[in-house]
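In: From the sequence below, what's the structure:
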Amino acid sequence: MEGKLEKRSDNLLQFWRKKLCVLTKDSLNMFADGQKKTKCKELKFQSIKKLDCVERTGKYIYFTIVTTDNKEIDFRCPDESSWNAAITMALIDFQNKEALQTFRSRQNSERRVAPCK
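Out: Okay, here's the model as predicted:
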């Protein structure tokens, strides 16, 4: 998925800044200038705990991404877009794949250490 999202700045005035965002299978990439020419800020799914506080008000959907170090990053998007749902589904898919990989590696290590009879 690719398109515009607005991110609330961390400074005292907390302006909403437009970002060109690209959702991949393992991250949300944000480009400051609205084009893919500049270096992007990459928010990797491994550093995201959850997407929280989804709220519809008027023409916007507001949501918060909570990172593993409990930092909250606020976003908003037009009401007709589905960014919050797309990010949630991509995050769940990523977390499921990570859990499956962890389970398989644990199973393989237990098989190697199994006692002889």
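
In: Please make it C-alpha for all contacts and neighbour counts, starting now.
Out: Fine.

In: quick one: the helices in this structure?
Out: Assigned by DSSP state H, the helices in the chain fall at 83-112.

In: For the comparison step, fold the sequence that follows:
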Amino acid sequence: MKMQAEVIREGELEKRSDSLFQLWKKKLVVLTKDSLSLFPDGHKRAKGKELGFGSILKVDCVERTGKYIYFTIVTKDRKEIDFRCPDQSCWNASITMALIDFQNKRAIQDFKSRQEMEQAAGKR
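Out: Just a heads-up that it's a prediction; the model follows:
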């Protein structure tokens, strides 16, 4: 059984579709310490798409208009996913902070692993 991750934030975001017309579609979004999950119909009953922070490179290209903040999530395989949110909601900042926190924790784990391996190699 998968442990339920702690929810940092939950709400609505608009995602630009990959279709020819590139329409904006509302998604229910759940932000946790490890991922961003998108649900198509505004309900968590439907199968959501999970973007794990391990596969995200950065949050990029923040642009403000009068009504919206537009931003792009860039994955490690260089796929760009465009989002927009109401100007005051600051979803881009929430996602960026959670991503940085995840990347910092991963860097610390990697550093500790390297130290332990070097210490183990030195004891032989």
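
In: average offset between stretch 98-112 of structure 2 and structure 1?
Out: Here the mean offset of stretch 98-112 of structure 2 against structure 1 after fitting is 0.2 Å, by mean C-alpha distance after the TM-score superposition for structure 1.

In: what's that stretch aligned against in structure 1?
Out: Using TM-score structural alignment, stretch 98-112 of structure 2 corresponds to residues 90-104 of structure 1.

In: So for that stretch, what gets flagged as buried?
Out: 90-91, 94-95 (16 or more other C-alpha atoms under 10 Å).

In: Now do the same contact list for Ala46 of structure 2.
Out: By C-alpha atoms under 8 Å, 6 or more residues apart in numbering, the contact list for Ala46 of structure 2 reads 39-40.

In: quick one: the aligned residue in structure 1 for it from Asn11 of structure 1, how far?
Out: When structure 1 is aligned by TM-score structural alignment, Ala46 of structure 2 is paired with Thr38. Going from Thr38 of structure 1 to Asn11 of structure 1 by C-alpha to C-alpha, to the nearest Å gives 22 Å.

In: Okay, strands next: where are they in structure 1?
Out: For structure 1, applying DSSP state E gives strands covering 2-8, 16-23, 27-31, 41-44, 48-57, 60-67, 72-78.

In: Quick check: which of those is buried the most?
Out: Comparing the strands of structure 1 by mean neighbour count (mean count of other C-alpha atoms under 10 Å), strand 27-31 ranks first with a mean of 21.
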